[in-house]
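Peer 1: quick one: sequence plus predicted model below, questions after.
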Amino acid sequence: MAETDPTDPTGTRRMVGTPRGPARVDLVVPRAAPVGLLVLGHGAGGDVDAADLSALCAAASRAAVAVARVTQPYRVAGRRAPAPAGHLDDAWRAVVADVVAGFDPLPPLIVGGRSSGARVACRTASAVAAAGVVTLAFPLHPPGRPERSRIQELDTGRPTLVVNGDRDPFGVPPPGPDREVVLRPGERHDLKGDPAGTAAAVVRWLARHGWARP
């Protein structure tokens, strides 16, 4: 495995074959043995360079966490409209398996992402044997449609962190069993106001579980 500067948010980049086409992985591995492995997915029409994902990658890397940011096949192919949920999940499981295979020993696996990527991570957390889940801007419901709640996706069966802006039009999930919710004041769905603060909240949570260095 290529060794990279732990403060570099890009690290190494490679393509990974999946049942839904090639995906891309941007991997950062700290020079010291990682105490956690964090795999992150992007939003529906966005990419892994979103402000919150980039800030989290940099902050987690400094806390001795290996971070893999995954670009779904439909985005690699240049499409903005997301693939069906089942296709997203298929590709995600294949990429996570590939990333995990590159670590020996394997540190605790934490999966997550922002918005659509957070939903994918929640739906597949059990299948990939994740120790925990990190969700950024989890879209609880479509804007103006609270009756179409997706709260059941957050019942992952493992420790789950939700970081949402208190002005997010997609709603704010409530706390629940094994689910901690951090509200970011003044933030909307893009979480662009204070990416470093959002990243710090995630790293603190990872550290409390022993998946990052304090």
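Peer 2: Received, thanks.
Peer 1: going by C-alpha atoms from here, please, whenever you check contacts or count neighbours.
Peer 2: Fine.
Peer 1: what kind of secondary structure is the residue lying farthest from the centre of the chain in?
Peer 2: Each residue of the chain has a distance to the centre, and by Cα atoms, centre = their mean the biggest one is for residue 147: 25.6 Å. Of the three states, residue 147 takes coil under DSSP: H, G, I helix; E, B strand; the rest coil.
Peer 1: for it, which non-adjacent residue is closest in space?
Peer 2: residue 141 (7.5 Å; Cα to Cα, 6 or more residues apart in numbering).
Peer 1: do residue 29 as well
Peer 2: Per Cα to Cα, 6+ apart, closest to residue 29 is residue 66, 4.6 Å.
Peer 1: and that neighbour, what does it touch?
Peer 2: 27, 28, 29, 30, 34, 35, 36, 37, 38, 60 (Cα atoms under 8 Å, 6 or more residues apart in numbering).
Peer 1: and here is the other one:
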Amino acid sequence: MTDIAIPTPRGPAGIRLVEPAGPPVSVLLLGHGAGGGVDAPDLVAVRDAATAAGVRVGLVTQPYRVAGRRAPAPAGQLDEAWSAVVEYLGVRKLPLIFGGRSSGARVACRTATILGAAGVLALAFPLHPPGKPEKSRADELPAGLPTLVLNGDRDPFGVPEPVGLVEVIVRPGATHDLRKDVKTTAALAVGWLRTHGWAR
């Protein structure tokens, strides 16, 4: 496990790289939720399951969290910092999958196509603010890229509908934090990676 500080136009971001036992098959970058960090239970479960399946995992901490703030930066600044992290990692020979939970899932979805990601893993994608279904963010989902959305059926932020190459799996009994049965959530994520040849 290696922690790296990465300069971005919005201040330093952090990335924790976790290597698999053998040669990596792909690289999975995961971003955190708005008020949380990369130690969220669903992110940790996916990290552990993915590295066990031959994936190099990078857990990305946005600059506002590195600076100790809980209030998230505006969407454009989040995307800018994420893009700087991807650029810092440099030329890739392995498939790069973007991912994250909640706000981090939105960043991954918004930037995946332009930054050349092979696919997107979206945990608890917040379809709309609680109680405001008319403010849908469905257009952020990259319909032209293989995308897996894992949401709980009790999520007050709503659950997206499948569209294009976007697959949606609803976790029974789970809320927005996806804490219920994180091992199965992680297993579903790794199963999806395997179907695309991105995991062993």
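Peer 2: Done, it's in. This structure is a prediction, so every number in the text was calculated from the model and none was measured.
Peer 1: give the aligned equivalent of the residue nearest to residue 29 of structure 1 in structure 2.
Peer 2: Matched by TM-score structural alignment, residue 66 of structure 1 corresponds to residue 56 in structure 2.
Peer 1: follow-up on the earlier one: and which of the contacts of residue 66 of structure 1 is nearest to residue 79 of structure 1?
Peer 2: Proximity of the contacts of residue 66 of structure 1 to residue 79 of structure 1 was ranked by Cα to Cα; the top entry is residue 27 with 22.5 Å.
Peer 1: contacts only, for that closest one.
Peer 2: Counted by Cα under 8 Å, 6+ apart, residue 27 of structure 1 has contacts 10, 11, 12, 13, 66, 67, 68, 69.
Peer 1: tally of neighbours for the equivalent of residue 165 of structure 1 over in structure 2?
Peer 2: Alignment note: residue 165 of structure 1 maps to residue 152 in structure 2; criterion TM-score structural alignment. Neighbour count of residue 152 of structure 2, defined by other Cα atoms under 10 Å: 25.
Peer 1: kindly report the same for residue 84 of structure 1.
Peer 2: 8.
Peer 1: strands of structure 1, residue ranges please.
Peer 2: Counting by DSSP state E, structure 1 has strands at residues 12-16, 23-28, 36-41, 65-71, 109-114, 132-136, 160-165, 179-184.
Peer 1: can I get the ones you listed in TSV including distance to residue 125 of structure 1?
Peer 2: Shown next, in TSV, are the strands of structure 1 (distance: least, Cα to Cα, whole Å):
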stretch	distance to residue 125 of structure 1
strand 12-16	20
strand 23-28	18
strand 36-41	11
strand 65-71	15
strand 109-114	7
strand 132-136	7
strand 160-165	10
strand 179-184	14
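Peer 1: which ones are touching the alignment partner in structure 2 of the residue nearest to residue 147 of structure 1?
Peer 2: In structure 2, the residue paired with residue 141 of structure 1 according to TM-score structural alignment is residue 128. Counting by Cα under 8 Å, 6+ apart, residue 128 of structure 2 touches 134, 135, 136, 137, 157, 158.
Peer 1: buried among those? Make that a PyMOL selection.
Peer 2: To isolate the buried subset of these in PyMOL, counting by 16 or more other Cα atoms under 10 Å, use the following:
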select buried, resi 157+158
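Peer 1: tell me which of the contacts of residue 128 of structure 2 persist in structure 1.
Peer 2: Retained in structure 1 (both residues aligned by TM-score structural alignment, their matches' Cα atoms under 8 Å) from the contacts of residue 128 of structure 2: 134, 135, 136, 137, 157, 158.
Peer 1: closest to residue 12 of structure 2 among those?
Peer 2: For those, the nearest to residue 12 of structure 2 is residue 137 (27.9 Å; Cα to Cα).
Peer 1: what's the counterpart of that closest one in structure 1?
Peer 2: Looks like residue 137 of structure 2 aligns to residue 150 there (TM-score structural alignment).
Peer 1: thinking again about what came up before, ok, of the contacts of residue 27 of structure 1, which come out buried?
Peer 2: 10, 11, 12, 66, 67, 68, 69.
Peer 1: contacting residues for the equivalent of residue 85 of structure 1 over in structure 2?
Peer 2: Matched to structure 2 by TM-score structural alignment, residue 85 of structure 1 sits across from residue 75. Contact analysis of residue 75 of structure 2 by Cα under 8 Å, 6+ apart lists residue 107.
Peer 1: what sits against the closest residue to residue 200 of structure 1 other than its chain neighbours?
Peer 2: Nearest residue to residue 200 of structure 1, sequence neighbours excluded (Cα to Cα, 6+ apart): residue 59, at 6.9 Å. Going by Cα under 8 Å, 6+ apart, residue 59 of structure 1 touches 7, 196, 199, 200, 203.
Peer 1: neighbour-wise, give me the winner out of those residues.
Peer 2: residue 203 leads the contacts of residue 59 of structure 1 on contacts (other Cα under 10 Å) with 24 neighbours.
Peer 1: isn't it up against residue 212?
Peer 2: Yes: between residue 203 of structure 1 and residue 212 there is a contact under Cα atoms under 8 Å: 6.7 Å.
Peer 1: what is in contact with these two at once?
Peer 2: 60, 63.
Peer 1: which of the contacts of residue 27 of structure 1 are retained in structure 2?
Peer 2: Mapping these onto structure 2 (both residues aligned by TM-score structural alignment, their matches' Cα under 8 Å) leaves 11, 12, 13, 66, 67, 68, 69 still in contact.
Peer 1: okay, these in JSON lines with distance to residue 131 of structure 1 next?
Peer 2: Shown next, in JSON lines, are these (distance: Cα to Cα, whole Å):
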{"residue": "11", "distance to residue 131 of structure 1": "24"}
{"residue": "12", "distance to residue 131 of structure 1": "24"}
{"residue": "13", "distance to residue 131 of structure 1": "25"}
{"residue": "66", "distance to residue 131 of structure 1": "15"}
{"residue": "67", "distance to residue 131 of structure 1": "15"}
{"residue": "68", "distance to residue 131 of structure 1": "16"}
{"residue": "69", "distance to residue 131 of structure 1": "17"}
